[in-house]
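K.L.:
Provided below for reference: sequence and predicted model.
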Amino acid sequence: MTNASGSAADVSTNGYVDGFAEGAVLLERRGPVAWVRMNMAEKRNAMSEALVQGLARAVDAVEADPGFRVMVITGSGPAFSAGGDLALFQRLVGSGTLDTFDTYLERGRAMFTRIEQFRRPVIAAVNGVTVAGGLELMLTADLVYAAETARIGDGHVKFGVMPGGGSTARLSRRLPFNVASELLLTGRLADPRELAAHGLVNAVLADDALETHVQQVAETIARHSADGIARIKALHARARDRSLDDALATEVRALLDYARGPDLLEGLTAFVEKRAPRFR
């Protein structure tokens, strides 16, 4: 394992982060990579209040630690996430007031948006069934790698539920419109190979190879300038909603601003000196 400078990483600090060795969400350090693991396998990692709060706490911890260069989100057991906790939904909707349901939905929406806009790269390691809120969480990631036995879809309609965490807003931005429509309107779960053919999934791996592959991809990203990677991620995300001229002009301004920091000069100097760059 190597760190951002290309030298051997200190693996002595690997392991669970304090306060995250047990509970609804685990946080494990693997070199420069934060592994956020939903840990309610008995409920197929349904989006209970405890799991949503645990995800928020884990993201807080990753954000506060500059040693983490990449964040991976995955699940324990046979599911990445089966989506919203429908028993909780039933209690909230049947309570006679929708205020608490509204609060729950807003908390989830805010968390998904925060992950989507996270400064560091986010990878979804889709280990199993991914449906409804699980799909919505997956759609916030920059890269998606799936186990070959995973099944992925929206599924809300199967129980008369509508999306509330981004499926209708994000899915057609990542898939052809008619393909997204089929998943939304039928509720079917797709083989990840089908979704890889449409570009939603980056690669499909054997179940026992998924985490190793994702760690390798994450370490490759982590070797680069953290500042440069963050800027590229933000520019790429915003470019979809801008005109080409505006996106090009914004890219040039961002490069000039990046040049005021140390990493561009370090990278160019390393190239001239024929050595690996040593980024901050």
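P.N.:
Received the coordinates, thanks. Numbering: from 1, shown residues only.

K.L.:
CA atoms for contacts and neighbours, from now on please.
P.N.:
Noted.

K.L.:
Check the secondary structure at the most centrally placed residue in the chain for me.
P.N.:
The residue lying closest to the centre of the chain (C-alpha atoms, centre = their mean) is Ala141, at 3.1 Å. Judged by DSSP: H, G, I helix; E, B strand; the rest coil, the three-state class of Ala141 is coil.

K.L.:
what residues are up against it?
P.N.:
Residues near Ala141 by C-alpha atoms under 8 Å, 6 or more residues apart in numbering: 115-116, 121-124.

K.L.:
ok, of those residues, which come out buried?
P.N.:
Buried members of the contacts of Ala141, scored by 16 or more other C-alpha atoms under 10 Å, are 115-116, 121-124.

K.L.:
got the residue ranges for the helices in the chain?
P.N.:
Ranges of helices in the chain, per DSSP state H, are 49-64, 86-93, 99-116, 133-138, 167-174, 177-186, 192-197, 210-222, 226-239, 244-259, 263-273.

K.L.:
alright, now check it against this:
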Amino acid sequence: MTRDAVISFRRGAALWARIERPERGNACGPEVIDGLLDWLDRGADDDDVRVLVLTGSGSAFCAGADMRAGAELLAADRAAVSARDAGAAASAGDAAPSSLLAYLDRGGALVEAVARAAKPVVAAVNGAAFAGGFELLLAADLAIAARSARLGDAHARHGIVPGWGSSARLPRLIGARAAAELLLSGGAISAEEACRLGIVNAVADDDALDAAVDALVARLSVPDAATSGRILALTRAARDGDGALAAGLARERATLAEHVAAPQFAATVARFLG
């Protein structure tokens, strides 16, 4: 029997989603992306759901893109390019195949769907949140982290550029200089430091994380859902600015496409996978 990549369940007024890939650090492979998009749709369609909560299983919240899946897609892309270039029908104007970039774009679309979800999204950061997992956290409206959790963008440490929004969102959240240090170093910070910087709202003991999230959900579940929705829209508009975030995301995506197309990227991925 195939295990579901994402388990969703009701808990009070919240619809939770738990990523169930602990052996891969809860990385966002295609099946995880599909499961999380389904969770967002279910939450939007159910009037009894007031809050959406995202968490992970085991010791990780989410490790971001599944680089093993990405390596397979990259190899397929390179093989397709070689076959095309060897064929008589190839022309200089032909676009290079990029199933890897399509996969990364789908992950980016998931993060944007979280940022625009119909209900407030709370990240219950149960463990490590790096790279795309950190970007998922940044897209949530609120976050509570377990005390043992470690967080960070991590892309620079592995020779990869952000692709799911951290270069655009993190400076808006914590300021340009603090963001530059985290992004350029690729380092990890503690849950307490993340709270001090404003990346998460609060820190809870590991065994009290769910209870802390339940208490937050109860506070968010005010009687008038319409008013809550309007306030959510206003806070998101202020968070995203007048087109500034969208422009930053577009620049990031263009940079990612250039980075992935570089000849040395395959070696970068191979080093990452060890």
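P.N.:
Perfect, I can see it now. What you see is a predicted model, and the numbers here were worked out from it, not measured in a lab.

K.L.:
TM-score them against each other, please.
P.N.:
Remark: TM-score between the superposed chains equals 0.78 [TM-score structural alignment, normalised by the length of the second structure]; 222 aligned residues with a C-alpha RMSD of 1.5 Å.

K.L.:
related to what we said a few turns ago, and the contacts of Ala141 of the first structure, which is closest to Leu255 of the first structure?
P.N.:
Distance to Leu255 of the first structure across those (C-alpha to C-alpha) is lowest for Pro121, with 18.8 Å.

K.L.:
Leaving aside the residues adjacent along the chain, what's closest to the closest one?
P.N.:
Counting by C-alpha to C-alpha, 6 or more residues apart in numbering, Pro121 of the first structure lies nearest to Val70, which is 5.2 Å off, once chain neighbours are set aside.

K.L.:
what sits against that neighbour?
P.N.:
Applying C-alpha under 8 Å, 6+ apart, the residues near Val70 of the first structure are 32-34, 120-123, 218-219, 221-222.

K.L.:
Which of those residues remain contacts when I look at the second structure?
P.N.:
For those, the aligned pairs still in contact in the second structure (both residues aligned by TM-score structural alignment, their matches' C-alpha atoms under 8 Å) are 32-34, 120-123, 218, 221-222.

K.L.:
Could you identify the buried members of the residues you listed?
P.N.:
For these, a burial check counting by 16+ other C-alpha under 10 Å picks out 32-34, 120-123, 218, 221-222.

K.L.:
mind giving me CSV with those and columns for distance to Leu55 of the first structure?
P.N.:
Shown next, in CSV, are those (distance: C-alpha to C-alpha, whole Å):
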residue, distance to Leu55 of the first structure
Pro32, 19
Val33, 16
Ala34, 12
Arg120, 16
Pro121, 16
Val122, 13
Ile123, 14
Ala218, 20
Ile221, 23
Ala222, 22
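
K.L.:
Closest one of these to Tyr16 of the first structure?
P.N.:
Nearest to Tyr16 of the first structure among these: Ala34, at 9.6 Å, using C-alpha to C-alpha.

K.L.:
For Leu265 of the first structure, which non-adjacent residue is spatially closest?
P.N.:
Leaving aside its chain neighbours, Leu265 of the first structure sits nearest to Ala259 (7.2 Å; criterion: C-alpha to C-alpha, 6+ apart).

K.L.:
Just give me the neighbour total for that neighbour.
P.N.:
Per other C-alpha atoms under 10 Å, the neighbour tally for Ala259 of the first structure reads 13.

K.L.:
likewise Asp60 of the first structure?
P.N.:
Residues near Asp60 of the first structure, counting by other C-alpha under 10 Å, number 11.

K.L.:
Just send the contacts of Ala141 of the first structure back as CSV, with distance to Glu136 of the first structure too.
P.N.:
Formatted as CSV, the contacts of Ala141 of the first structure follow (distance: C-alpha to C-alpha, whole Å):
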residue, distance to Glu136 of the first structure
Ile115, 11
Glu116, 10
Pro121, 17
Val122, 14
Ile123, 14
Ala124, 11
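
K.L.:
Just give me the closest of those to Arg240 of the first structure.
P.N.:
Nearest to Arg240 of the first structure, judged by C-alpha to C-alpha, of the contacts of Ala141 of the first structure is Glu116 at 14.1 Å.

K.L.:
ok, how many other residues are close to the closest residue in space to the closest one that isn't next to it in sequence?
P.N.:
Distances taken as C-alpha to C-alpha, 6+ apart place Thr140 nearest to Glu116 of the first structure, at 4.4 Å, with adjacent residues excluded. When neighbours are defined as other C-alpha under 10 Å, Thr140 of the first structure has 22 of them.
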